[in-house]
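In: here is a sequence together with a model predicted from it:
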Amino acid sequence: MFKSICRFSVSFAAIAASSTSFAQQMPISHAVAADADSIIVTATRAPLTLDEIPASITALDKTAIDRSQDIGVTELLLRTPGISISRNGGYGTSTSLRIRGAEPEHSVVVIDGVKLNDPSSTGGGFNFTNLLVGDIARIEVLRGPQSILWGSQAIGGVVNIVTATPQKSLEGSFDIEAGSRDTVSARAAIGGRTGPLSWRLGGQTFTTDGISSHAAAFGGKERDGYRNRNVSGRAELELAQNISVDVRGYYASGRVEFDGFNADSADYGLNKEFVGYAGLNIALADGRFRNRFAYAYTDTNRDNFNPTRARQQSFDAEGRNKRWEYQGSFAVSDGISAIFGVENERSSFKSRSPSASLATPLPPFAIGKAELTSVYGQLSVQPIDGLTLNGGVRYDDHDRYGGQTLFAAGGVWRLPTGTVLRVSYGEGFKAPSLYQQFSEYGNVALDPEAAHGWEAGIEQHLFDRKLIVGATWFDRKTTNQIIYNGCPAPSTDPAAPPPNPMCFVPGTTTPRFGYYSNVARSEAHGIEATATLTLGGLTLDGNYSWIVSEDRSTGTNFGKWLPRRPRDTANASVSYDFNFGLGLGAAVRWSGKSFDNVTNSTRLDDYTLVDLRAEYALSESVKLFARAENIFDEEYMTAFRYGSLGRSIYAGIRGRF
């Protein structure tokens, strides 16, 4: 069946080949072209329309996600303004996402209200490696500092992911596709509403032979495969008219092969992630006063192995988070509302890197833990029709670094001319991660990172929203930013300067590869511009981001680009929906040059990727789809010496019942 689908897809790709535009802005076009008064987003921790949010936001609904045909969430996000990623190879390898040039750990990822991060990872942030589209119904990207509501480390922004909720008494969905490099993905979900109970269960399996994570240009030949299995579930029970309980869970297990030490190798890694949530919801005062009491738990296990070693396991790590929270919202009047809450998060990690020799005893685990208690509040006011103002404050009490108070404010003005004006200011504070403090590369003398930023934007709706154009300027300053510093090999020259004391494991004379330290200052500023045109079945859209992200600390690296952050990126797409069920699309992404290291001595060249998309509706419920990615087989790197996917063709079938 898949062979016939592939032949079907090639014919559609040939028709679409005359169109050149960007590879995946189709999700954006759908989100932007819709009526902004009707699109409800929850990344603000309260349901608001797009035109009520002061900060820049992109919302992708299920239709946009389906039309994109992407397997991984990072591929979706990469087409939105201000986003860049770096990946150490193909699917399943370490993936870092940056919003407006911020560090990967400076952005918060939320799934169904649960904030995700791995305390055992280097920056304590979230690794997008195993996050597939799966049963996701909506993705929201809120750019700029969002620390008041989502935690002090939300310096770059927030990615809010919402899985599907049942709307019928019984419903289901499935997606099956296959393609290049023996890639196969299969997903299914079922759910329903019966009286006071609503529930949904979903699962997915994904396998691919992959590419060599060590770039072919540097001699990489053998393929590094990847497999992922994940399940998700949620249930909500109404105990009374104004009281409900809900539980949610997510589990993913991945196995990825990778190359170590800049050469093909037999290394592979196992990754297991579990997310659990339980909440009690109480609405009072005719629904004007809403309360949520919740407990969330995340557990991430990562293990690396090399079967050619005497001791096969080369890395062992685990990170856990336990989080209690209360959130309240109160509608004081039609034009005044408040959100407030209390949170307590306890995180822990352990990791070690065993020697290959069985004669060397297993090292003890590096361990660490931290506790963070926070209170926050935000007030939103609509003094006149069309104008929304908000302001908030957050206080974080870290058990190691003490207290920190943060402020935020913003406003959005919707004018009768179809013009929307936005301005916002926010602050952020991030304590060093447990890994940065206590691992074999740790530094317990690190200071917290602090940031503040602002943005101002304008959006114009023309011809009954058929044409929408917008631009946003942003500026962010970060102090005490933490980076990894590599250590040179020990010198035997007696005339050589004395070695850096930080290049030894603390308290010993054992040398180490590197250590973490604070950079005095970094700055980022830039422009994000977007445009969308919808004429019947034709949609054209695109975005351009100019982001200057620099090291501003004194010394030899002053003014250098921060690593793996292209200064210029652009996306554009064209799609057309015929009235007999056929949809065609083409897209292009261009990324300017970047640098792989802090000294800017290793350059990553610019690249252009062109994709094609097609889908055909067999019925209202079932569609065939196909796509061709990187059709010109461009070779590029987002991380030095690591490979990337070449030309790829996929085809499949999806059903929504």
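Out: The structure has been received and is ready for your questions. Numbering: from 1, shown residues only.

In: please make it C-alpha for all contacts and neighbour counts, starting now.
Out: Will do.

In: what sits against residue 41?
Out: With contact set as CA atoms under 8 Å, 6 or more residues apart in numbering, residue 41 has these partners: 47-50, 59, 140.

In: let me redo that: residue 50
Out: Residues 36-37, 39-41, 57 are the ones in contact with residue 50 under the rule CA under 8 Å, 6+ apart.

In: now the buried members of the residues you listed.
Out: Among the contacts of residue 50, those that count as buried by neighbour count (16 or more other CA atoms under 10 Å) are 39, 41, 57.

In: mind checking which of those are in helices?
Out: The members of these all map outside helices under DSSP state H.

In: also this one, for the comparison:
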Amino acid sequence: MKTCVSTVRLAVLPLALAAAFPSFSQTQAAPQLKEMVVTATRSAQPLSDVVADVTIIDRERIERSGAVGLADVLKRIPGIEISRNGGPASTTSVFLRGAESRFTAVYIDGVRIDSQATGGAAWEAIPLALIDRIEVLRGPAGAVYGSDALGGVIQIFTKRGETGFAPYADAGFGTYDTRKLGAGFSGASGAFDYALGLAYEKSDGFNARTIPTQNPDLDGYRTESANLRLGFQLNKAHRLEATYLTSDSNSGYDNGLGKDDRNLHKLQTLGLNWQAQWTEAWSTRLSVNESSDRYETKPSPYLTLTKLRGYTLQNEFRVGEHLLTAALERKEDHLENAPINQGRSQNAVALGYGLSHQAHTLQLNLRHDKDSEFGGKTTGSAAYAYAFTPAWRATASAGTAFRAPTLYQRFSEYGVPTLVPESSRNVELGLHWTQGASSAGLVAYRNKVDNLITFAAAGPCKSSFGCYANTARAEYSGATLSATHAIGGVNLSASLDLQNPRDLGTGKQLARRAKQHGTLAADTRVSSWLLGAEAQFSGRRFNDAGNTQVLSGYTLLNLSASTPIAKDWTLLARVDNLSDRKYELASTYATAGRSYYVGVKWAPK
């Protein structure tokens, strides 16, 4: 308990300071182009017009983070925690506002990814090196995206070609004999734009399981990935675009004393898009896409393959301050996991209305999904924002969402075909302040989930060990505070999450989620150097649903520095976990100790 209390004290101090800083602000940042976001409504709109709780992570922030995996970037923003069974290539869960990892809908360049075996995206298989931008939407979005988005949505984008020709190459070396190589180019010529990226990473890793019953060896990994994005402007009104991403990873894990296994993971996405601007007010977008998630273990035999297909036709009508959207969507899911060879489909119609009038912003969405197995499911949402001064804005929203059971939960030996979808009801209130480059915000939320699927006692399934069942109810409630400010040439940012993710049946805290977690970061320029420092902190968690296995709280300190070293060349150096803190994200699984990384990047301008 002492660790948890000290962690909270450490968290509250920087938040209090950061929230106080705006009163000292005397200047405002120069006007900038409006930053656009698409995740909130599936339509491009200025971030300032978005009512939903959204965070944008650009490529510069990703590179400065020096992170080894996507989850390591995500855990540094408000509302997100992670759990991991060892190193960066091992099984990873992402909890958005405390919700289950399978409750976050994930898209790469608009292509949905998911596993119908485990439920949710395979975070460890997504190559961070190829990501150009990430948009994180906190809060249920079922009325826009359909099944899966009970906790939120994370959209991942690769680079799009722009005017000219822009090659790049990078290389780096770090602790655990980690080696990284990357190269690519992007550009545009006339009506044609293109982007290609290649990445390779290898690490000897560390001993992920230090308990006596497992091998005392290094659990390393290797990943190879590539992406391609092509666009062609047929004429002023019509554009075609194709995207492709592939990632192969091979990682080791212990399977007993003297026994090692390999995780072989392959993720692929393919998207084809057509956009038409019929008139100044009316536009259409047609998307056809496919993704596959193949996971295999050797020499212990296990193989599962999920294939997803999606078809979306969306129309947008912009009339003055009004935006109306109408979409037809079809999703097809298929799982091969012997002896399972099953599929299902969902057809949906979605309607949306947005209004931005002076101090008022309104967003309404309604969607009906018809599942080939469960029949119809209707979801809706309403969100409103009022800017009562140029600097202050209040928001309120409510919405419903659902997730259909995975094909594994229904048709494996532990499966029950009569399982029903998990469903949620969410309400949230927010208060936001922005002045120039400074900001502060508070968002409070409550998300209740019914028919939560858990692993229960033996029953109607084939296994005598246990069966999946709709036996639980959960509530994810809490508040997120965040602030940014620049003072004396130092850019400060901080966030604090106070949450209570709990099982409503037992009253217990949900596994591997803390009641308090947050970050504090600062960066400044000294001559040609950009220097940064960051603290990440988390309170006590429990490894199990019964709250008997305690995972202690922790605080991590990370340092970074970058500088130009020659024309078109940049040096990046980073130290993570400076104090060499020993902590666990999952019981009996080790995490990285003090880690160093040094890299160089060549990018002509």
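Out: Nice, I can see it. Bear in mind that the values here come from a model prediction, so they are computed numbers and not experimental data.

In: give me the TM-score for these two chains.
Out: Once superposed, chain against chain, the TM-score is 0.92 (TM-score structural alignment, normalised by the length of structure 2); 580 aligned residues with a CA RMSD of 2.1 Å.

In: about what we covered before: let's have the contacts of residue 41 of structure 1 in JSON lines, adding secondary structure and distance to residue 210 of structure 1.
Out: Shown next, in JSON lines, are the contacts of residue 41 of structure 1 (DSSP: H, G, I helix; E, B strand; the rest coil; distance: CA to CA, whole Å):
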{"residue": "47", "secondary structure": "coil", "distance to residue 210 of structure 1": "40"}
{"residue": "48", "secondary structure": "strand", "distance to residue 210 of structure 1": "41"}
{"residue": "49", "secondary structure": "strand", "distance to residue 210 of structure 1": "41"}
{"residue": "50", "secondary structure": "helix", "distance to residue 210 of structure 1": "39"}
{"residue": "59", "secondary structure": "strand", "distance to residue 210 of structure 1": "30"}
{"residue": "140", "secondary structure": "strand", "distance to residue 210 of structure 1": "29"}
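
In: quick one: which of the buried ones among the contacts of residue 50 of structure 1 is nearest to residue 386 of structure 1?
Out: Closest to residue 386 of structure 1 out of these is residue 39 (16.4 Å), distances taken as CA to CA.

In: and that closest one, how far is that from residue 140 of structure 1?
Out: Applying CA to CA, to the nearest Å, the value for residue 39 of structure 1 to residue 140 of structure 1 is 11 Å.

In: one more: residue 201 of structure 1?
Out: Per CA to CA, residue 201 of structure 1 is found 22 Å from residue 140 of structure 1.

In: repeat for residue 84 of structure 1
Out: In this structure, residue 84 of structure 1 and residue 140 of structure 1 are 16 Å apart, going by CA to CA.

In: ok, residue 636 of structure 1 next?
Out: Noted for residue 636 of structure 1: a distance of 28 Å to residue 140 of structure 1, by CA to CA.

In: emit the PyMOL select command for whichever of the contacts of residue 41 of structure 1 are buried.
Out: When burial is assessed using 16+ other CA under 10 Å, the buried subset of these is captured in PyMOL by this command:
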select buried, resi 48+50+59+140
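
In: the contacts of residue 41 of structure 1 into a markdown table, with extra columns for distance to residue 570 of structure 1?
Out: What follows is the contacts of residue 41 of structure 1, written out as a markdown table (distance: CA to CA, whole Å):
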| residue | distance to residue 570 of structure 1 |
| --- | --- |
| 47 | 30 |
| 48 | 29 |
| 49 | 27 |
| 50 | 23 |
| 59 | 19 |
| 140 | 20 |
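
In: and which of the contacts of residue 41 of structure 1 is nearest residue 100 of structure 1?
Out: Taking those together and measuring to residue 100 of structure 1 by CA to CA, the closest member is residue 140, at 15.4 Å.

In: residue in structure 2 paired with that closest one?
Out: In structure 2, the residue paired with residue 140 of structure 1 is residue 135, using TM-score structural alignment.

In: next one: residue 278 of structure 1
Out: Across the two structures, residue 278 of structure 1 finds its equivalent in residue 272 of structure 2, going by TM-score structural alignment.

In: how about the strands in the stretch 251-400 of structure 2?
Out: Using DSSP state E, counting those that start in this stretch, the strands of the stretch 251-400 of structure 2 run over 260-277, 282-298, 302-319, 322-337, 340-357, 360-371, 375-386, 392-403.
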